[in-house]
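Chemist: My questions concern the predicted model and sequence given below.
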Amino acid sequence: MNQLLAIRVFIRVTDARSFAKAADSLNIPRSSVSKLLQDLEQHLGTKLIERSTRSFTITPSGEAYREHALNLLAQLENMDMAAGEGRIKPHGRLRVDVGSSLANLVIIPALPEFRARYPDLELLLGVSDRPADIIGEGVDCVIRGGALPDSSLIGRHLCSVDYVTCATPAYLSKNGTPTHPRELEEKHQTIRYFFPHTGKSLPLYFSNGGEKYEINGCSVMDVSESTAHTEAVLTGLGIGQIFRFSARPHLGSERLVAILEGWTQPSHPLQLVYPATRYPSAKLRAFADWAVELFSRESCKPSK
C-alpha cells in the first residue's frame, strides 16, 4: 500500500463526503479510492469511515487520524517549499468559510489578484453567516468576528471594522431624523440583525462619553444574513446599524444617510481562525498573509 496516497485519498473523501467526488477530483478510478481506504483501515486496525448507501460518518478514530494527517501533509508541503528555495509555490485545495458581506464586497472582488499571485491554489469559498464547524466540516480556516470561543482555535487579527447607523432619505423625510438614540425607542422603526445559529437579535448600540444605550426600538424586521440586512435597510422600512464597508457605496450614492454620527458603536474585530491542533500549511499561511494585506486596505479604511 502507498500509505501517503491512501492518506491523501482519505482526506479528500472526508472533505468531499463522497467517494465518487474524491475519485473525480484526484483523477483516479473510484474502485481505487475504496481499495486504498480499505487497505489503510486494515493497516491501522480500525474503521475510519462508516459508510452505507445513505449515510457517511467519520468515526472518532477517523476524526483523530484526520487531524494528524492534515498536520503531516502540511509539514510535507512546507518541507518541499523549503527545499525548493522558493521555486515551489503554494498549491492544492484550500477551504475557507466567510460571512456574506465580507465575501461579496471584499474577498470575491479581489480574487483575480489572489489567483494571479497563487495560480496553483484551488480556493473553496464557503459563504454563510452561520458559523462553520471548522473540524467537523473539513474547513481549513474561517474569517469571523468577535472573540474566539475557546482555546482550541488560533486567531490571526485582520482588522477591526466599524458600524454606521443609517436609513434611506425617504424614510427620514417621512419620519424625521433622530438626534438622540432614545428617539429610536419612541418613534422610529428599526431593522436588526439576528444570529442564525442562536436566533438572538442584536440591539443597536450607542456610546457618547459616559452615556451608553442598547436600543431595540420597534423592530419591523430582523434579518439573519448580512447582505440581506443591508438590502432591508435600503427598502426604507426602518433604521439599521450595518458594517460601514457595506454601507459605504450607498452612502456615497446617497441611497443611505448616516445618522447619529456623534454617537459611536463598538468596533467589530475580524480574525482568520484555524484549529490550534493543526499545523499551518504553506497554502494556509499564504492565504492568511494575503487576507491581512487585503483587509488592511479594503475593510478597514477610515470612515469618511
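Modeler: Looks like it came in fine. This structure is a prediction, so every number in the text was calculated from the model and none was measured.

Chemist: rest of the way, CA atoms for contacts and neighbours
Modeler: Will do.

Chemist: which residues of the stretch 151-300 of the chain fall in helices?
Modeler: Using DSSP state H, counting those that start in this stretch, the helices assigned to the stretch 151-300 of the chain run over residues 169-175, 182-187, 226-234, 244-252, 282-297.

Chemist: Just send those back as a markdown table, with mean neighbour count and distance to Cys141 too.
Modeler: Formatted as a markdown table, these follow (neighbours: other Cα atoms under 10 Å; distance: least, Cα to Cα, whole Å):
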| stretch | mean neighbour count | distance to Cys141 |
| --- | --- | --- |
| helix 169-175 | 15 | 40 |
| helix 182-187 | 14 | 38 |
| helix 226-234 | 20 | 20 |
| helix 244-252 | 18 | 22 |
| helix 282-297 | 17 | 8 |
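
Chemist: next up, a second structure to put side by side with the first:
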Amino acid sequence: MDQLSAMRVFVRVVETGNFTRAAATLDIPKTTVTNMVQALEAHLKTTLLNRTTRRVMVTNDGALYYERATQILADINELDGSLSNSQTQPSGRVRLEMAGAFADLIVIPYLCDFHDRYPLIKLDIGVGDRLVDYIAENVDCALRGGTPTDQSLIVRKVGEIGMQAYAAPLYLEKMGDPSHPADLNEGHRCVGYLQAPSGRIMQMNFRRGEEQVDIDPNYIVSVNDARSYLDAAIAGVGIAQVPRFMAQKPLQEGRLVPVLSDWVCESFPLYIVYPQTRHLSNKVRVVVDWLAKRVQDLKVEENRQMMREAS
C-alpha cells in the first residue's frame, strides 16, 4: 500500500463527504477510493469511517487521523514546493470562483497577460454570485466582495472598490433627482441587491461630513447578481449603488448618471479567500498575487474615473 496516496484519498473523502465526490475530484475510479481507504484502515487496524447507504461519518479515530494527516500533507507540499519553485515554472490546474462582474471586467480581459507569465497553469473559473462549498467543489481560491463570515476560510484583503449611486437618464426624467439619501425611501425607488449569504437586501450607505445615512432601499425589483443589478439600473427600474468600475462604460455612453454626488458611498472591500485545509501551493500563490495586482490596477483606474466625473 502507498500510505501517502491512501492518506490523500482519505482526506479527500472526509472533505467531500462521500466516496463518489472524492473520486470525481481526484479523477480516479470510486472502487479505487474504496480500496485505498480499506487498505489504510487495515494497516492502522482501526475504523476511520462509518459508511451507510446515504452518508459517510468519521469515527473518533478517523477525526484524529484526519487532523494529523492534513498537517502532514501540508508540510510535504510545502517541502516539495520550496525545492521546486526556484527550478520550474508553476504548473497545473487552479480552480477559481468569483462574481460575474469581477470575471467580466477584472480578470477575463487580462487573461492573456496571465498566460504569458504562467503558460503552464490552467485556470478553471467558476462565475456567479452564489454560496460555494470550497472543499466539496475542490475550489482553490475565490475573489469575493464584502467581508467573509465563513470562519473556515483564510482571507486576504486585496483592496477596496469605490461605490456610487447611479440612475438612468430615463428614470431621472420621470422621477427627478434625489437631493438627500432619505429621498430614496420617499418618492424614489431603487433596485434591490439580494445578498447570497444572508438573503437580505443590501443597505445603501452614504456619508457627508459628520452625517451618516444608512438606507434600506425602497425597491420594486431585487436581483442576486451584480450584472443584473447594473442592467436594471440602466433600464430605468430605479437607483442603484454600483461599483465605479462596473459603471464606467455605461457612464461614458450616457446610459447612467451619478446621483447624490455630494455624498460619499461606503467602499466595498475585496478579499481573496481559500480553505484552511487547502495548502497554498506555488501555482495558487501566483494566481492570488496576480489577482491582487489586478485589483490594485483597478483602483488606479477608479481614481481616474472619479477625476473625470468631477470635471
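Modeler: Right, received. Where do you want to start? It should be emphasised that the depicted structure is a prediction, and the values quoted were computed from it without experimental measurement.

Chemist: What's the TM-score once they're superposed?
Modeler: Their TM-score after superposition, calculated using TM-score structural alignment, normalised by the length of structure 1, is reported as 0.83; 302 aligned residues with a Cα RMSD of 3.2 Å.

Chemist: thinking again about what came up before, looking at the helices of the stretch 151-300 of structure 1, which is closest to Lys89 of structure 1?
Modeler: helix 282-297 (8.5 Å; Cα to Cα).

Chemist: chain center to that closest one: distance?
Modeler: 13 Å (Cα atoms, centre = their mean, to the nearest Å).

Chemist: What is that helix packed up against?
Modeler: helix 60-83, strand 92-98, strand 153-161 (3 or more Cα pairs under 8 Å, 6 or more residues apart in numbering; DSSP states H and E).

Chemist: With Pro169 of structure 1 as the reference, name the closest of those.
Modeler: Closest among these, using Cα to Cα: strand 153-161, at 24.4 Å.

Chemist: Output the helices of the stretch 151-300 of structure 1 in JSON lines, with distance to Tyr205 of structure 1 appended to each entry.
Modeler: Conversion of those to JSON lines gives the following (distance: least, Cα to Cα, whole Å):
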{"stretch": "helix 169-175", "distance to Tyr205 of structure 1": "20"}
{"stretch": "helix 182-187", "distance to Tyr205 of structure 1": "11"}
{"stretch": "helix 226-234", "distance to Tyr205 of structure 1": "16"}
{"stretch": "helix 244-252", "distance to Tyr205 of structure 1": "14"}
{"stretch": "helix 282-297", "distance to Tyr205 of structure 1": "24"}
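
Chemist: Looking at the helices and strands packed on helix 282-297 of structure 1, spot the one closest to Lys200 of structure 1.
Modeler: So among those, strand 92-98 is nearest, using Cα to Cα, at 19.9 Å.

Chemist: how about that closest one: buried residues?
Modeler: Residues of strand 92-98 of structure 1 classed as buried: 94-98 (neighbour count, 16 or more other Cα atoms under 10 Å).

Chemist: which is the next helix or strand following that strand?
Modeler: Next in sequence after strand 92-98 of structure 1, counting helices and strands by DSSP states H and E, comes helix 100-102.

Chemist: Identify the residues contacting that next one?
Modeler: Residues outside helix 100-102 of structure 1 that contact it (Cα atoms under 8 Å, 6 or more residues apart in numbering): 127-129, 225-227, 246.

Chemist: so which of those residues comes closest to Val139 of structure 1?
Modeler: Checking the contacts of helix 100-102 of structure 1 one by one against Val139 of structure 1 (Cα to Cα), the nearest turns out to be Val127, at 12.0 Å.

Chemist: what about the helices and strands packed on helix 282-297 of structure 1, which gets the closest to Ile135 of structure 1?
Modeler: Here helix 60-83 is closest among those (Cα to Cα), at 8.2 Å.

Chemist: Distance from the closest one to the middle of the chain?
Modeler: So, by Cα atoms, centre = their mean, the centroid of helix 60-83 of structure 1 is 23 Å from its chain's centroid.

Chemist: And stretch 2-9 of structure 1, by the same measure?
Modeler: 29 Å.

Chemist: how about that stretch: buried residues?
Modeler: For stretch 2-9 of structure 1, by 16+ other Cα under 10 Å, it's 6-9.

Chemist: Likewise for stretch 137-153 of structure 1?
Modeler: In stretch 137-153 of structure 1, the ones that count as buried by 16+ other Cα under 10 Å are 138-145.

Chemist: Stretch 30-47 of structure 2 now?
Modeler: 30, 33-34, 36-41, 47.

Chemist: In helices, which of those residues fall?
Modeler: 30, 33-34, 36-41 (DSSP state H).

Chemist: Pipe those into JSON lines and attach distance to Ser261 of structure 2 per row.
Modeler: Below are those laid out as JSON lines (distance: Cα to Cα, whole Å):
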{"residue": "Lys30", "distance to Ser261 of structure 2": "59"}
{"residue": "Val33", "distance to Ser261 of structure 2": "59"}
{"residue": "Thr34", "distance to Ser261 of structure 2": "62"}
{"residue": "Met36", "distance to Ser261 of structure 2": "63"}
{"residue": "Val37", "distance to Ser261 of structure 2": "61"}
{"residue": "Gln38", "distance to Ser261 of structure 2": "65"}
{"residue": "Ala39", "distance to Ser261 of structure 2": "66"}
{"residue": "Leu40", "distance to Ser261 of structure 2": "64"}
{"residue": "Glu41", "distance to Ser261 of structure 2": "65"}
